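**Student:** sequence-free structure coming up:
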């Protein structure tokens, strides 16, 4: 009943004021309450939720990836959660293409899409016209195709090939990042244009910026769930303890047995840089999971368990800080790109979540739908905040350490590092001795 009335109201707004439905995006550090708000808004507006989490797209590890429970998922339709097997490859472009199809369908059905998740580059791929479609997904008359033996070439040879064909892109990619180097070559072969030229076209298009293309959905509302860092740290520590109580170790052990045990038996190290194996928590308990049930009960096993818990809490807190920096950097500190309004909602007092978060968000959405001013104002720009360099920055080689760094941020951090200074001092002394 509500949906029929709601659709009529939406239809009226569209006809009377030529407004389009908003796209709702819920941002915030892990543990800030994003799932709770998404469920309440979805039920209020008969909307559907689209996950934006690079780990939750995979089946399994429900506890460690903090998925909405099955009961919670039954409260509203969820998309892009539990859609892949743990061993499948899934790129940000794959995510973007699937998500855009869902968003456009929901909008055509007069439903407000709600994007919620903590994977920042997933959210950016939806909001802005960035990235180039996967090779083969764009129809072209260009005859070029990827040579079959390119995948077998060494990292050094592949990067040299990219340098010859697209030197601008080659300077942006680490020579050892084989996947991205191959992708740039495939983009060139499939489209008949250099990857760097296609990205430049996006940036110079109407509404484009140094960060990428124009805003894809101009009528977007962003809710940033904010929490005092000390409060959030305490909340995240308790969250890890609750995960342990809920059976986190059994979940990790079962997954480890299914996907890692055979690799280790054959002396193949598990790769914690791909797919769901990147999930925070898996790597932290790696040594503990290698122990037998008997070994886990002895002092060494207990020590490894305690270390795993402490490490999990630490990396979770660190990840939350990283998410906050990204929000400030990509939304509030940018002056050269189209950015939707960002509304800050405090989650410090859990007992006042409805008052400070849910009700405020509902009022903002209803004001947007009715075309009337909201009593809440979006957050101001933070002009004086130092932004992180864009991903288009060049690579830098440290001749002293014989290492390559992508972007000025990494390069500046390396030059200040104690390791670099020690190597520089060592080389200096060796030079003096040689004289």
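**Tutor:** Ah, there it is. None of the values given here were measured: they were computed from a predicted structure.

**Student:** switch to C-alpha atoms for all contacts and neighbour counts from now on
**Tutor:** Fine.

**Student:** Who are the packing partners of the host helix or strand of residue 301?
**Tutor:** Mapping residue 301 onto the secondary structure by DSSP states H and E places it in helix 299-327. Applying 3 or more C-alpha pairs under 8 Å, 6 or more residues apart in numbering; DSSP states H and E, one finds that helix 299-327 makes contact with strand 23-28, helix 229-245, helix 286-289.

**Student:** most packed of these?
**Tutor:** strand 23-28 (a mean of 24; mean count of other C-alpha atoms under 10 Å).

**Student:** so after that one, what's the next helix or strand?
**Tutor:** Following strand 23-28 in sequence order, the next helix or strand is helix 34-45 (DSSP H and E).

**Student:** Helix or strand next in line after the helix holding residue 301, which one?
**Tutor:** Using DSSP H and E, the helix or strand that directly follows helix 299-327 along the chain is strand 342-346.

**Student:** in that following strand, what's buried?
**Tutor:** Neighbour-count burial for strand 342-346, counted by 16 or more other C-alpha atoms under 10 Å, picks out 342, 343, 344, 345, 346.

**Student:** Ok, which of the helices and strands packed on helix 299-327 comes nearest residue 103?
**Tutor:** Residue 103 lies closest to strand 23-28 among the helices and strands packed on helix 299-327, at 8.3 Å (C-alpha to C-alpha).

**Student:** ok, and what's touching that closest one?
**Tutor:** Strand 23-28 is contacted by residues 34, 38, 112-118, 217, 219-226, 323-324, 327 when judged by C-alpha atoms under 8 Å, 6 or more residues apart in numbering.

**Student:** Give me the distance from that strand to the chain's centre.
**Tutor:** For strand 23-28, the gap between its own C-alpha mean and the chain's C-alpha mean amounts to 13 Å (C-alpha atoms, centre = their mean, to the nearest Å).

**Student:** Mind checking the helices and strands packed on helix 299-327 for the one nearest to residue 415?
**Tutor:** Go through these one by one with C-alpha to C-alpha and the one that ends up closest to residue 415 is helix 229-245, at 29.2 Å.

**Student:** from memory residue 231 sits against residue 347, does it?
**Tutor:** No - at 9.6 Å, residue 231 and residue 347 do not qualify as touching, with contact defined as C-alpha atoms under 8 Å.

**Student:** mind listing the helices for the stretch 151-300 of the chain?
**Tutor:** Listed in chain order, the helices found in the stretch 151-300 of the chain under DSSP state H, counting those that start in this stretch are 155-165, 167-172, 178-191, 195-204, 229-245, 248-259, 261-265, 286-289, 299-327.

**Student:** hold the first one in mind and look at this next one:
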């Protein structure tokens, strides 16, 4: 049972996981179901860390990204692949109709159902995603009484802003190579409502001008429109990271959440095998 193994973990003071990232008193030790939250801006490796922790501590992952809950646009929303899941069960990922207006309230009811289900099976619920408004609603809304029922560990995977900007811009280029434009083209509707459902995703509204004009203009004009769209996607993704970081800081500084920051900047400065080795040493190992 994961509860028993985590109890042993918390009681072993020399382990860095218990010392650095989880705070729990003897009076409350496992009288409440433990839940791990992996937070951070887009592109910081939340899904990867969630899988690492779930693998080590017999966990299952509950998605808290408000765009990844929708079916479709797997490239645009950067959904974790089957290979990256490493066999760890994932919930609330691609299960909502793309035109549905999915609210924070909807998320809370769905997340609570899966947290109970995962906990009853003896597994550790690991909630991961960048939608901090969803997480705040779940934890703070008195309707749910979350903190009275669950022992929370909040882990903030952080990367310095300049390094993160560079990374997410490269990631957009890679998403384009993987088929982002064709994927958006598959759901394109002229003058669509970009305030609802999956069309709110960064990468969809930015491509509207290009997709409307690509068959009516010459190749050079179409290419220019495409490059403007890609530039806008990069810019809006960077703005999103700023917003996400600001929300986490507010939860930490104003609402006094006991958020444990893990700095992954050194990892993101490296590439290839060096980056993989740095991740294992600096991010994954402390949770062993």
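**Tutor:** Looks like it came in fine. Just so you know, these numbers come straight off a predicted model, no measurement behind them.

**Student:** Just the contacts of strand 23-28 of the first structure: which are in strands?
**Tutor:** Those of the contacts of strand 23-28 of the first structure mapping onto strands are 113, 114, 115, 116, 220, 221, 222, 223, 224, 225, 226, per DSSP state E.

**Student:** which one of those is nearest residue 75 of the first structure?
**Tutor:** After measuring those against residue 75 of the first structure - C-alpha to C-alpha - the closest member comes out as residue 114, at 13.9 Å.

**Student:** Are any of the contacts of strand 23-28 of the first structure buried, and if so which?
**Tutor:** 34, 38, 112-118, 217, 220-226, 323-324, 327.

**Student:** looking at the first structure, where would I find the counterpart of stretch 194-213 of the second structure?
**Tutor:** Using TM-score structural alignment, stretch 194-213 of the second structure lines up with residues 272-291 of the first structure.

**Student:** Compute the first-to-last residue distance for the matching stretch.
**Tutor:** Across stretch 272-291 of the first structure, the terminal residues are separated by 19 Å (C-alpha to C-alpha, to the nearest Å).

**Student:** go on, stretch 196-206 of the second structure?
**Tutor:** From the first residue to the last, stretch 196-206 of the second structure extends over 15 Å; the measure is C-alpha to C-alpha.

**Student:** and what of stretch 253-264 of the first structure?
**Tutor:** Distance between the two ends of stretch 253-264 of the first structure: 14 Å, counting by C-alpha to C-alpha.

**Student:** which residues are contacting that stretch?
**Tutor:** Among residues not part of stretch 253-264 of the first structure, those counted as contacts by C-alpha under 8 Å, 6+ apart are 60, 61, 269, 270, 289.

**Student:** Stretch 136-147 of the second structure now?
**Tutor:** 104, 105, 108, 251.

**Student:** Which residue, other than its chain neighbours, is closest to the last one?
**Tutor:** Counting by C-alpha to C-alpha, 6 or more residues apart in numbering, the nearest residue to residue 251 of the second structure once its immediate chain neighbours are dropped is residue 257, at 5.7 Å.

**Student:** Could you do the third one as well?
**Tutor:** Counting by C-alpha to C-alpha, 6+ apart, residue 138 is the residue found nearest to residue 108 of the second structure once chain neighbours are left out, at 5.3 Å.

**Student:** Under the alignment, what does that neighbour map to in the first structure?
**Tutor:** Using TM-score structural alignment as the criterion, residue 138 of the second structure maps onto residue 126 of the first structure.

**Student:** Repeat that for residue 159 of the second structure.
**Tutor:** With TM-score structural alignment as the criterion, residue 159 of the second structure lines up with residue 227 in the first structure.

**Student:** for residue 232 of the second structure, same thing?
**Tutor:** Aligned partner of residue 232 of the second structure by TM-score structural alignment: residue 311.

**Student:** need the contact list for its match.
**Tutor:** Contacts for residue 311 of the first structure were tallied using C-alpha under 8 Å, 6+ apart; they are residue 284.

**Student:** now residue 396 of the first structure: how far from residue 123 of the first structure?
**Tutor:** If you go by C-alpha to C-alpha, the gap between residue 396 of the first structure and residue 123 of the first structure works out to 29 Å.

**Student:** oh, I was asking about residue 5 of the first structure
**Tutor:** As for residue 5 of the first structure, its distance to residue 123 of the first structure is 30 Å (criterion: C-alpha to C-alpha).

**Student:** Have a look at the two and say which one is more surrounded.
**Tutor:** In this view residue 5 of the first structure and residue 123 are compared by other C-alpha atoms under 10 Å, and residue 123 has more residues nearby, 23 against 10.

**Student:** just to revisit the earlier point, with the second structure overlaid, report how far the helix holding residue 301 of the first structure is off on average.
**Tutor:** Its aligned residues in the second structure lie a mean 0.6 Å from helix 299-327 of the first structure after superposition (mean C-alpha distance after the TM-score superposition for the first structure).

**Student:** Please compute how far that helix lies from its chain's middle.
**Tutor:** Between the mean C-alpha location of helix 299-327 of the first structure and the chain-wide mean there is a distance of 18 Å, by C-alpha atoms, centre = their mean.

**Student:** Check stretch 163-182 of the second structure too.
**Tutor:** From the chain centre to the centre of stretch 163-182 of the second structure is a distance of 16 Å (C-alpha atoms, centre = their mean).

**Student:** Then stretch 124-141 of the second structure?
**Tutor:** Its chain's average C-alpha position is 10 Å from that of stretch 124-141 of the second structure, according to C-alpha atoms, centre = their mean.

**Student:** again with stretch 187-194 of the second structure
**Tutor:** Counting by C-alpha atoms, centre = their mean, stretch 187-194 of the second structure comes out at 26 Å from the chain centroid.
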